[in-house]
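S.K.: can you look at this prediction? I've put the sequence above it.
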Amino acid sequence: MDSEIPYSLPDTVPGMTLPNVVLFPQATIPLFIFEPRYRKMLAQVLEGDSLMILATQDQERARHEDTFEPYHPSATLGLVQSSQKNPDGTSSILVQGLMRVTAETTYQEDPFRIFSIQPVHSEPGASPLELEKHANHLNALVQRRSELGSKISKEILRFFEKIDDPEILADVVSHSLIPQTDKKLQLLQTLVVQKRYEILFEYLRNEIRELELISKLKGNLGEDRIGWN
């Protein structure tokens, strides 16, 4: 089900290992490039095909192992969509996720990492009709969450509603609305689209119940709306 990239996938790609950062396919993330090693990496990326890897630093291993920036192998291949170089040599870039990959090993460590990668493909896990129903229900949960006071702009809500691919919707919602790194990693590592929806449904329903309880305690919600899911 994954979106195809319009060129052959390289075996090795330069990349960054960042704490608490998870990029999803089709989502975008702004990054500020200031470390000398990543300035060199960006220069090489822009001279080539503008592809780079974003891997999430494994904080648990970092606390217990004498390993330089250990990372989770589940990562995302990204495309540098724009890059603005500043007078001091730093850069502001915008990276769009393209596809899930496994960052198997590091082909190079110095001065920056180059990852050996393998593509990872998703499975639907349900019929197109069922996934369409899941997508509609996900949008309904996001809308209800917004009604209860969770901060999300109307523009983002409209953007979600216009996404007609259930897999892309699940990934973009995961990227945009899930703050916890471990939960994002779980969703990135889940290769069956239906199971991603199950994780998102459980997460959002729990949030909605908490928001409804808070609203009820404040006296702003009728009894008939408690437990909406």
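M.R.: Sure thing, it's come through. Numbers count the residues shown, from 1 in each chain.

S.K.: CA atoms for contacts and neighbours, from now on please.
M.R.: Will do.

S.K.: nearest residue to V173 in space, ignoring adjacent ones along the chain?
M.R.: Nearest non-adjacent residue to V173, counting by Cα to Cα, 6 or more residues apart in numbering: F160, 7.6 Å away.

S.K.: I'd like the distance between T56 and S174.
M.R.: 15 Å (Cα to Cα, to the nearest Å).

S.K.: ok, now K85?
M.R.: Applying Cα to Cα, the value for K85 to S174 is 30 Å.

S.K.: who has more neighbours, those two?
M.R.: Legend: neighbour count by other Cα atoms under 10 Å for K85 and S174, higher for S174 (24 against 12).

S.K.: just the buried positions in the helix or strand in which that one is found, please.
M.R.: Using DSSP states H and E, S174 sits within helix 166-177. For helix 166-177, burial by neighbour count (16 or more other Cα atoms under 10 Å) applies to P166, E167, I168, L169, A170, D171, V172, V173, S174, H175, S176.

S.K.: now, the most widely separated pair of those residues?
M.R.: Greatest spatial distance in the buried residues of helix 166-177: P166 and S176, 15.3 Å, computed using Cα to Cα.

S.K.: put this beside the first:
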Amino acid sequence: MSDQRLPIFPLNVVLYPGTTMPLHLFEPRYRQLLKDIREGDSRFGILTSISGVPERDLPLGRMGCVAEVTEVEMMPDGRANIVIVGRERFALDEFVPDDAPYHVAEVSFVADTPGANAVVLAVTSDDVAQNFKRVVKAVHAINGESGPLPTLPDDPSQLAWTIASMIDIDSDLRYQLLAERQPAVRLASVDAVLRKVLPDLELRAAMAQKDR
């Protein structure tokens, strides 16, 4: 059963719950979308598109994320720069007829399923956070940069999404992390990416510091 009807913006990005993203709106239909939602709750759906698939042909069940507009910079010609924050995940139920120039769909909200023991999840989460911090420190050393480490959430169910929004991963994995309903699996996937790059990054960091 559908939970809500949402304006939909199919886009070749993945927005995660609890993360922010800047967007530039230039198409007339999305300028209208922005105008309409600002008169309501400032929310619409980012639906992750598929290369080569027409927007209205995206498969039922395709995952997306509710986007809430938190900042708007309007330009004289009607274009806009906005900042959005991810809220609930949703699955596409169906596109519905509407007079709006943008897509509108019935969607169902998606929650995590029970999985790993809370203590195990917390320990795993801490390990992933430490590996991410090691990656960031190595990158800073390589680039001769300094500064504070990114702030990470305490919630293990949120951590993988926050880290994924800050690192370079392929689009398929990015989408899989959105669709995955077990936090432990999301954490393991992100940790595998971090562990793969860590040895090379820390070696390069040590060499860079030696040369200075």
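M.R.: The structure has been received and is ready for your questions. Small disclaimer: the values here were computed from a predicted structure and weren't measured.

S.K.: what's the TM-score for these two chains?
M.R.: Laid over one another, the chains give 0.85 as their TM-score (TM-score structural alignment, normalised by the length of structure 2), with 203 aligned residues with a Cα RMSD of 2.5 Å.

S.K.: that older thread, so what's the residue count around the residue nearest to V173 of structure 1?
M.R.: Neighbours of F160 of structure 1 under the rule other Cα under 10 Å: 19.

S.K.: repeat that for G78 of structure 2.
M.R.: Other residues within reach of G78 of structure 2, judged by other Cα under 10 Å, total 12.

S.K.: any idea how far I33 of structure 1 is from the equivalent of it over in structure 1?
M.R.: For G78 of structure 2, the aligned position in structure 1 is occupied by G89, per TM-score structural alignment. From G89 of structure 1 over to I33 of structure 1 the distance is 9 Å, taken as Cα to Cα.

S.K.: between these two, what contacts are shared?
M.R.: Counting by Cα atoms under 8 Å, 6 or more residues apart in numbering, the residues touching both G89 of structure 1 and I33 are R39.

S.K.: in three-state terms, label V101 of structure 1 for me.
M.R.: Counting by DSSP: H, G, I helix; E, B strand; the rest coil, the backbone at V101 of structure 1 sits in strand.

S.K.: name the nearest residue to it, sequence neighbours excluded.
M.R.: Leaving aside its chain neighbours, V101 of structure 1 sits nearest to P119 (4.4 Å; criterion: Cα to Cα, 6+ apart).

S.K.: quick one: map the one you found onto structure 2.
M.R.: Alignment note (TM-score structural alignment): P119 of structure 1 maps to F109 of structure 2.

S.K.: report how many residues lie close to that match.
M.R.: A count of neighbours around F109 of structure 2, defined by other Cα under 10 Å, yields 17.

S.K.: what's the one helix or strand V45 of structure 1 maps to packed up against?
M.R.: Here V45 of structure 1, judged by DSSP H and E, is contained in helix 36-47. Other helices and strands packing on helix 36-47 of structure 1, by 3 or more Cα pairs under 8 Å, 6 or more residues apart in numbering; DSSP states H and E, are strand 12-18.

S.K.: what sits up against the strand it packs on?
M.R.: Residues contacting strand 12-18 of structure 1 (Cα under 8 Å, 6+ apart): 38, 41, 45, 51-57, 69, 71, 107, 112-117.

S.K.: go on, stretch 101-116 of structure 1?
M.R.: Applying Cα under 8 Å, 6+ apart, the external contacts of stretch 101-116 of structure 1 come out as 11-16, 37-38, 40-41, 53, 55, 72-77, 117-120.

S.K.: again with stretch 28-44 of structure 2
M.R.: Residues from elsewhere that reach stretch 28-44 of structure 2, judged by Cα under 8 Å, 6+ apart: 6-9, 25, 66-69, 78-80, 101-102.

S.K.: that one: how far from the chain's middle?
M.R.: Mean C-alpha position of stretch 28-44 of structure 2 versus that of the full chain (Cα atoms, centre = their mean, to the nearest Å) differs by 20 Å.

S.K.: that one maps to which residues in structure 1?
M.R.: The alignment of stretch 28-44 of structure 2 onto structure 1 (TM-score structural alignment) spans residues 36-52.

S.K.: distance of the most centrally placed residue in structure 1 from P10 of structure 1?
M.R.: The C-alpha lying nearest the average C-alpha coordinate of structure 1 belongs to F24 (Cα atoms, centre = their mean; 2.9 Å). Counting by Cα to Cα, the separation of F24 of structure 1 from P10 of structure 1 is 19 Å.

S.K.: residues near D164 of structure 1, how many?
M.R.: 12.

S.K.: map it onto structure 2.
M.R.: So D164 of structure 1 corresponds to D154, using TM-score structural alignment.

S.K.: quick check: longest helix of structure 1.
M.R.: Ranked by number of residues, the top helix in structure 1 under DSSP state H is helix 193-217.
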